[in-house]
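Asks: Mind folding the following:
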Amino acid sequence: MAPSSNEVDQKLSRSALIALVIGSMIGSGIFALPASFGHATGVLGTLIAWIIAGTGMLMLAFVFQALSRRRPDLDAGIYAYAKAGFGEYIGFASAAGYWIGCCLADVACLILIKATIGQFLPIFGDGTTPAAIASASLLLWSVHFLVLRGIKNAATLNTIATYAKIIPILLFIGVAFIVLDPDLISQNFWGTEQPGAAAVSSQVRSTMLLTVFVFVGIEGASVYSRYARDRSDIGFATVTGFLSVLCLLVLVTILSYGVLPRRELAGLPTPSMAGVMEAMVGRWGGIFISLALLVSILGNYLSWSLLAAEVLHSAAVNRTMPSFLAVVNKHEVPVGALWLTNCVIQAFVLVTWFAEYAFTVALKMTSAMTLIPYFLVAAYGLKLSYLGNSYRAGERARTVDGIRSAIATLYAMGMLYAGGPTFLLLSSILYAPGTVLFVLAKRERKESVFKPFEAIIFAAITLAACAGVYALAVGAISI
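Replies: Coordinates of the predicted model:
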């Protein structure tokens, strides 16, 4: 049966998929890197952190690329791989975790937009004042109705925003190269007054969740694989987008150490890239970067809105989520998933009023929620290569894919360890009630909810959630 003209029109080109990956990854994070890294470590620790993160995430990008070739029948990306590898409830947990991570990423975007405007209009403060929350809510629902008009239109706007935000970042890098002070690089090298491997190791660990956050979005092309004109574009877009963003991230952080002393970098307000630019060229530079940040985050916010709704819809189409989430409108937009997504984002935005460091919490929670789905994708790639499914006998690619998947799996496990128990407990508080969607889907199908192994996993998540709630109640952890 020939595809309809509307279906053909909704297909995305290779360049649009690349822009989706880059647009998803470049957002609020890169503009906050100078202060975030300056607070945590020096030049050496930064280089080590990017080597670890870059290697781990590159391996994950290769896993996504390999899976798009080996399992072309799985066109729902990050969710479908977890389900195929480890069962229905694990697949659901991957979809739910990734979806909540996307929602939290959008919250981080909204906070930073208002915090940036707050530098010029005090009524917006740090992005969590009543005026900021009201305007963030207005923006949230404006984008909601824009996306309802069609994925193709939203993706086109995202592509335009992606190009618009890369230009200021490239300008920042160019100016930083010109004014670079080698003495400052040397001064900031160790990041501590008492150089030593132990001190640097501790510094690197403190940056790990930050590096995860700026790489979240690497799976953008995979999540949207059902819209790709050509399956081969998915892997190409993932790897190309990742390598492009990695170069920008490394240059922004390292060059900043050659502009200001580490202590001054650490004290810069968000967005700290604006402070570095102002130190290089004057006040206009800070304003210019702040405006670029707004364009960047708006594009990033749009990307996350698309990804969040898409992963819910894909899970619903595969009957792991309730059927109302599979409903689409005449523009092929998943309306049920979009409405639920934006209602959850709205609830998170209201909660930021009570959070002391709302942006940092949203940033780290995004990383924690997406690491588990990343781990499951890497583990599925490892399982596929180990069992030899979809590989020819003696095929060399099987060994290569197995090594890459093993490295990606170890990296995701290491990042979960580096994040510590606090964010795993907070993640459980979100995972446990989210299981209601899984229960509803099972009841629609008139099936028993859990298999024995799945019941054990759910019990463990519930216990962790209870421990997290108790820790919040007694003040052992805070938001």
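Asks: Every contact and neighbour count from this point should use C-alpha atoms.
Replies: Fine.
Asks: Buried ones in the helix or strand hosting residue 400, by neighbour count?
Replies: Residue 400 is located in helix 396-419, with elements delineated by DSSP states H and E. By neighbour count on 16 or more other C-alpha atoms under 10 Å, the buried set for helix 396-419 is 398, 401-409, 411-412, 415-416, 419.
Asks: same deal with stretch 63-71?
Replies: Residues of stretch 63-71 classed as buried: 63, 64, 65, 66, 67, 68, 69, 70, 71 (neighbour count, 16+ other C-alpha under 10 Å).
Asks: Let's compare: structure for the following, please.
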Amino acid sequence: MLVVGSMVGAGVFSLPGRFAQETGVLGALVSWLIAGTGMLMLALVFQALAVRRPELDAGVYAYAKAGFGEYLGFFSAFGYWASACVGNVTYWVLIMSTVGALVPALGDGDTWLALLLSSAGLWGFFLLVRRGVREAATVNRIVTVAKLVPILVFVVLALACFRADVFAANVRGAAATGSLYDQVHGTMLATVFVFLGVEGASVYSRHAARRSDVGQATVLGFLSVFAVFASVTVVSYGLLPADQIAALRQPSMAGVLAAAVGTWGQVLVSIGLVVSVLGAYLAWTLMAAEVLFVAAGDGDMPRFLARTGARDVPVPALLLTSVLSQLMLVVTAFSDDAFDFALDLTSTLGLVPYLLAAGYGVRVARRDRAGPAALLVAGLATAYTAFLVYAAGWTYLLVSSVVYAPATVLFVMARREQGRRLFSPREAVVLAVSAAGAVLGVVALAAGWISL
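Replies: This is a model prediction of the structure:
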């Protein structure tokens, strides 16, 4: 439920429009083949590491630290946490955009009224999770089941209304979408966003009764969600021309179903979206706070983040998570497209933790002499995540640097608490690279070379 609940959130409801803006049926199939294979390799890496390194808790962060040292491990923990916080922003933007179809003052989720209402919801969830992790996990299980129903109903209704002639006309996409490579390249960050959360079981591995359950949950959860995501994307091409799907406001799934069955289809998807997004928000808030808490317990974050309340809730970590989400909500109000900006930045921030975890999978497979099959899986996962870093493009890599570099303050605080040397020579090089990227990012934003 954690794996499925983490992955099925805002992204699935935006897939028809996001894909139609970039490609047609052929490009979508190629994209899902690449993304599905790459993410399956990554899921298998998490499965293998859960068994081969059972002493490592908190998944992504712990693997990066064990493989590449404390500073890169810190970056992995911070990047994963920041990705979760920005991802939470997409949920509020999409909720407000959905309601905005009825209340024009909310616009596409990027007006000041939308910002105020989103902020109220954000802090309401903070109070809910603060009541206790067990209560929040129970709500997550219920919501995970509830939110899958309208998505599956969408697929069934889309198949019932499927038009072969429309589907055939959408095979190659619009002429303006460019070559097949360009089309596939343009969809990569969208696929990363919807698959974020595949490591959900690994993050909470310290709570598992058996380590083998972590790996099984990861693979089974991934395969289930992959089938849903690919189906939602492909069947949409049989209902409307690609250019019309691309022009739909988000959540585009609602507009697609409305065209097929009428207004009640849009209402169904809209209700399902609100339930789905709130459930995913809850799951990601839990995971984000857990990463900070475990990192602080290991001495890689300041000690105050390791404190818990009366109900085993890491309140300082939860508070810091809500604060960053609030800041990013304000930033989206100044972006050209609030949802797409938050979605792409979420994906980019999550790539560093994934790349380091996959790289550690390669090292473990070689060190343990696990065989050519295990080494191939880890190698493919690493190559896939490296390709995603390239596909992200300079804009989001520079913006990510602006987010990453200041986080070193937390690392310095932790080192000073322990009376240790702040940076080793290797860590100083990483610091210099991240700082240079942040400076370049700020200059590029100020000069208008890149925009939000």
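Asks: re earlier: tell me which of the buried residues of stretch 63-71 of the first structure is nearest to residue 24 of the first structure?
Replies: Closest to residue 24 of the first structure out of the buried residues of stretch 63-71 of the first structure is residue 64 (15.8 Å), distances taken as C-alpha to C-alpha.
Asks: Spit out the contact partners of the aligned partner of that closest one in the second structure.
Replies: For residue 64 of the first structure, the aligned position in the second structure is residue 46, judged by TM-score structural alignment. Residue 46 of the second structure sits next to 59, 199, 202, 215, 218 when contact means C-alpha atoms under 8 Å, 6 or more residues apart in numbering.
Asks: What's the separation between residue 46 of the second structure and residue 86 of the second structure?
Replies: 23 Å (C-alpha to C-alpha, to the nearest Å).
Asks: Likewise for residue 125 of the second structure?
Replies: 15 Å.
Asks: between these two, who's got more neighbours?
Replies: Comparing residue 125 of the second structure with residue 86 by other C-alpha atoms under 10 Å, the one with more neighbours is residue 86, at 26 against 17.
Asks: picking up where we left off before, quick one: which of the contacts of residue 46 of the second structure sit in helices?
Replies: 202, 215, 218 (DSSP state H).
Asks: quick one, what contacts the nearest residue to the second one once chain neighbours are set aside?
Replies: Meaning residue 215 of the second structure. Counting by C-alpha to C-alpha, 6 or more residues apart in numbering, residue 215 of the second structure lies nearest to residue 47, which is 3.8 Å off, once chain neighbours are set aside. Applying C-alpha under 8 Å, 6+ apart, we find residue 47 of the second structure in contact with 212, 214, 215, 216, 218, 219.
Asks: Filter those down to the buried ones and express that as a PyMOL selection.
Replies: Per 16+ other C-alpha under 10 Å, the buried members of the contacts of residue 47 of the second structure correspond to this PyMOL selection:
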select buried, resi 214+215+216+218+219
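Asks: which of the contacts of residue 47 of the second structure lies closest to residue 161 of the second structure?
Replies: Nearest to residue 161 of the second structure among these, counting by C-alpha to C-alpha, is residue 219 at 32.0 Å.
Asks: which residues sit in contact with the counterpart of that closest one in the first structure?
Replies: Using TM-score structural alignment as the criterion, residue 219 of the second structure maps onto residue 239 of the first structure. Residues near residue 239 of the first structure by C-alpha under 8 Å, 6+ apart: 58, 61, 62, 65.
Asks: What number of residues are in the vicinity of the third one?
Replies: Right, the one you point to is residue 62 of the first structure. Counted with other C-alpha under 10 Å, residue 62 of the first structure comes out at 22.
Asks: Can you tell me how far it is from residue 380 of the first structure?
Replies: Shown here: residue 62 of the first structure relative to residue 380 of the first structure, a distance of 13 Å by C-alpha to C-alpha.
Asks: Need the overlap of contacts for those two.
Replies: Both residue 62 of the first structure and residue 380 lack any common contacting residue under the criterion C-alpha under 8 Å, 6+ apart.
Asks: Could you count how many residues lie near residue 376 of the first structure?
Replies: Count around residue 376 of the first structure with other C-alpha under 10 Å applied: 23.
Asks: quick one, helices of the stretch 201-350 of the first structure?
Replies: For the stretch 201-350 of the first structure, the helices defined by DSSP state H, counting those that start in this stretch cover 220-223, 232-256, 262-266, 272-281, 283-317, 335-351.
Asks: Tell me which of those is the most buried.
Replies: Among these, helix 220-223 has the highest mean neighbour count (mean count of other C-alpha atoms under 10 Å), at a mean of 29.
Asks: Which positions in the second structure sit opposite that one in the alignment?
Replies: The aligned range for helix 220-223 of the first structure in the second structure is 200-203, by TM-score structural alignment.
Asks: Need the residues that contact that stretch.
Replies: 2-3, 6, 46, 50, 57-60, 214-215, 217-218, 287, 290-291.
Asks: By how much does that stretch deviate from the first structure on average?
Replies: Compared with the first structure after the fit, stretch 200-203 of the second structure shows a mean deviation of 0.5 Å (mean C-alpha distance after the TM-score superposition for the first structure).
Asks: what separates that stretch from the chain centre, distance-wise?
Replies: Here stretch 200-203 of the second structure shows a centroid-to-chain-centroid distance of 13 Å under the convention C-alpha atoms, centre = their mean, to the nearest Å.
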